[in-house]
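>>> Pasting a predicted model and its sequence here:
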Amino acid sequence: MVVYQHAAMPSIEYETPGALSPSAGPLPPLRQPASRTDRVRDALRQAILDGALPPGRALVERELAELYGVSKTPVREALKQLQSTGLVEINAYQGVSVRRPDDKLVRELYTARCAAEPDAVRLAAELHGAAAYPGARRALDEAAALIGSGETQGLGIANRRFHRELYTACDNSFLCGFLDQLQDLTAFVAGLGWRLRATFEEEAAEHTAILEAMEHGDAERAEQLTLAHIRKARRTLSDALGDDK
């Protein structure tokens, strides 16, 4: 077994040269989407959202190409795609690095969510009335299981899936497309906030209240609870990031 390791990167193990181990280290192994670029992007995205690649970590094309057994071209394209989601910053002088969230980013991100997501949730409740949202319920149960086990690494993804199950029910492609663009960055910022100040149990209770309002077809309450939830998360994150300075 060969172990590739560099001081600037977490290690990852391969069973044989060029073959990825399913039990690799902090960076997840590559899966099998459509292309090498997709594979590198998905692996790096997961590492960033899980905190294996922390804010400010340099992302060097040559090192990543060696790490994942690909040329620099798919790495370069993957980094461009991650830049478009807000997870990566590309600077002409300092190179590529994982984004460093600050209060301005949190304020702008959560203001955008406040402007769109509560309306989408209200529209969904008005459209469907009293109805079940099994996808949201499953995401809520998964989040509760992760919290109960103490394995909260995947919690951000479960929470984002919960929110998406509700707002996509509004059946408005423009609202959904806009909110989808914010998904990765929201998961990234929220995950960083939890590592500084754990609030996921409070958020789980808020999610439960929102889902119950949706299941009862109470559009006004679902909208109000969603808005309050996002505003509270924004304040908590701003405070946590401020404490970390």
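Perfect, thanks for sending it. Numbering: from 1, shown residues only.
>>> okay, CA-based contacts and neighbour counts for the rest of this
Will do.
>>> Mind listing what's buried along stretch 76-90?
Residues of stretch 76-90 classed as buried: 76-83, 86-90 (neighbour count, 16 or more other CA atoms under 10 Å).
>>> Can you pick out the most distant pair from the residues you listed?
Arg76 and Gly86 (15.5 Å; CA to CA).
>>> separation between the spatially most central residue of the chain and Arg221?
Centrality entry for the chain: nearest residue to the mean C-alpha point is Ala187, 2.7 Å, by CA atoms, centre = their mean. Relative to Arg221, Ala187 is positioned 25 Å away (criterion: CA to CA, to the nearest Å).
>>> Pull the number of nearby residues for Ala34.
Ala34 has 8 neighbours, counted by other CA atoms under 10 Å.
>>> typo on my end, Val70
Val70, neighbours per other CA under 10 Å, totals 16.
>>> Need the three-state assignment for it.
Secondary structure for Val70, judged by DSSP: H, G, I helix; E, B strand; the rest coil, is coil.
>>> I figured it was touching Arg39, is that so?
No: counting by CA atoms under 8 Å, Val70 stays clear of Arg39, with 10.1 Å between them.
>>> related to what we said a few turns ago, and the residue nearest to the centre of the chain, which helix or strand is it part of?
Element membership for Ala187, per DSSP states H and E: helix 183-196.
>>> Only the buried residues of that helix, if you could.
So, applying 16+ other CA under 10 Å, buried residues of helix 183-196: Gln183, Asp184, Leu185, Thr186, Ala187, Phe188, Val189, Ala190, Gly191, Leu192, Gly193, Trp194.
>>> which residue ranges form the helices in this structure?
Counting by DSSP state H, the chain has helices at residues 36-50, 61-68, 72-85, 103-128, 134-149, 155-167, 173-181, 183-196, 200-215, 219-243.
>>> Structure two is appended below for comparative analysis:
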Amino acid sequence: MKNTMAEDKIVADKTIATKVIEKLREDIINNRFETGSRITIKEISERYGVSPMPVREAFRTLEGEHLLEINPYKGATVLRIDEQFVRDVYGVLRALECLLYETALDEIDQGVIQKLRCINEQIRAIVDLPYGAAEYVDLNTKFHSTIMEHSKNQKALEMYTHYHEIISTIRKKYIPVPERIRTGIEQHEKLIEALEKKDVLLVKMAVDEHIKSALENFMTQFSQGK
């Protein structure tokens, strides 16, 4: 366990439980706990400087994410994050994106279309810059959020946000390459055109292409980074 005590303390800018969930998820994904190791509520509450209650909630949440396996009276076992785990999460995100974009379609007007094109041009402008990769992550999130915020299905949006947080935490260790960013820009253009035409089938096809491309690119980095 490599963290310093200062790094482990929770800053209370969100609810304590949410911060503990995010911190423990990040520590598991970043291998600060060995796969197969056992952790206890007492150990984590002391490590993070919080009471047992938010840790207990974090254990339940991360069990649902298949990052922990809870053993009654024995704490929890840290599970392995492998390629299948990543593919499963991307599969969930793909299904939710299709649903969210479909339910947002009626609310997408020319103002939204122009905003999406503007964001995509911002991405194009930073591809080859030294800070381009970091800027791309923020702009890409902004691009997709601009569409999803018009969805009428709030439950699906909550689920998407949850699973996107998991994959975003994993992706922090990997830098998007310029080739992938350029591909993403072109795929965004196809998605914008499909949204402008309000063609559900074209939207789903564009989402499929974008997600599959992002997944395969990421899996290459993930397998090499083990």
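Looks like it came in fine. Computed from a predicted structure; not experimentally measured.
>>> re the thing from before, ok, which of the helices of the first structure comes nearest Tyr4 of the first structure?
helix 61-68 (6.8 Å).
>>> Give me the mean distance between the closest one and the second structure.
With mean CA distance after the TM-score superposition for the first structure, helix 61-68 of the first structure departs from the second structure by a mean of 3.1 Å once superposed.
>>> the inter-axis angle of that helix versus helix 72-85?
Orientation note: helix 61-68 of the first structure sits at an angle of 110 degrees relative to helix 72-85 (axes from the mean of the first three to the mean of the last three CA atoms, to 10 degrees).
>>> Contacts made by helix 61-68 of the first structure with the rest, please.
Tyr4, Ile12, Gly18, Leu20, Leu30, Val40, Ser71, Lys72, Val75, Arg76 (CA atoms under 8 Å, 6 or more residues apart in numbering).
>>> Please produce CSV containing these, extended by distance to Leu59 of the first structure.
Listed next are the contacts of helix 61-68 of the first structure as CSV, based on distance: CA to CA, whole Å:
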residue, distance to Leu59 of the first structure
Tyr4, 16
Ile12, 15
Gly18, 20
Leu20, 20
Leu30, 17
Val40, 12
Ser71, 15
Lys72, 12
Val75, 10
Arg76, 10
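>>> now those: which count as buried?
With neighbours counted by 16+ other CA under 10 Å, the contacts of helix 61-68 of the first structure contain buried members at Tyr4, Ile12, Leu20, Leu30, Val40, Lys72, Val75, Arg76.
>>> List just the nearest of those to Lys104 of the first structure.
Nearest to Lys104 of the first structure out of those is Arg76 (CA to CA; 27.5 Å).
>>> corresponding residue for that closest one in the second structure?
Superposed on the second structure with TM-score structural alignment, Arg76 of the first structure falls opposite Arg56.
>>> Would you mind measuring from its match to Ala12 of the second structure?
From Arg56 of the second structure over to Ala12 of the second structure (counting by CA to CA), the distance is 17 Å.
>>> go on, Leu157 of the second structure?
Distance from Leu157 of the second structure to Ala12 of the second structure, counting by CA to CA: 25 Å.
>>> neighbour count winner among those two?
Of the pair Leu157 of the second structure and Ala12, Leu157 is the one with more neighbours under other CA under 10 Å, namely 18 against 11.
>>> Alignment lookup: the more buried one to the first structure.
The alignment partner of Leu157 of the second structure in the first structure, by TM-score structural alignment, is Cys176.
>>> again with Ala12 of the second structure
In the first structure, Ala12 of the second structure lands on Arg31 (TM-score structural alignment).
>>> Its match touches Arg39, doesn't it?
Yes: using CA under 8 Å, Arg31 of the first structure is in contact with Arg39, at 6.1 Å.
>>> shared neighbours of these two, anything?
With CA under 8 Å, 6+ apart, Arg31 of the first structure and Arg39 have no common neighbours.
>>> isn't Asp102 of the first structure right next to Asp243, touching?
No: using CA under 8 Å, Asp102 of the first structure is not in contact with Asp243, being 11.5 Å away.
>>> Of those two, which one has the most company?
Between Asp102 of the first structure and Asp243, Asp102 has the larger neighbour count (other CA under 10 Å), namely 14 against 10.
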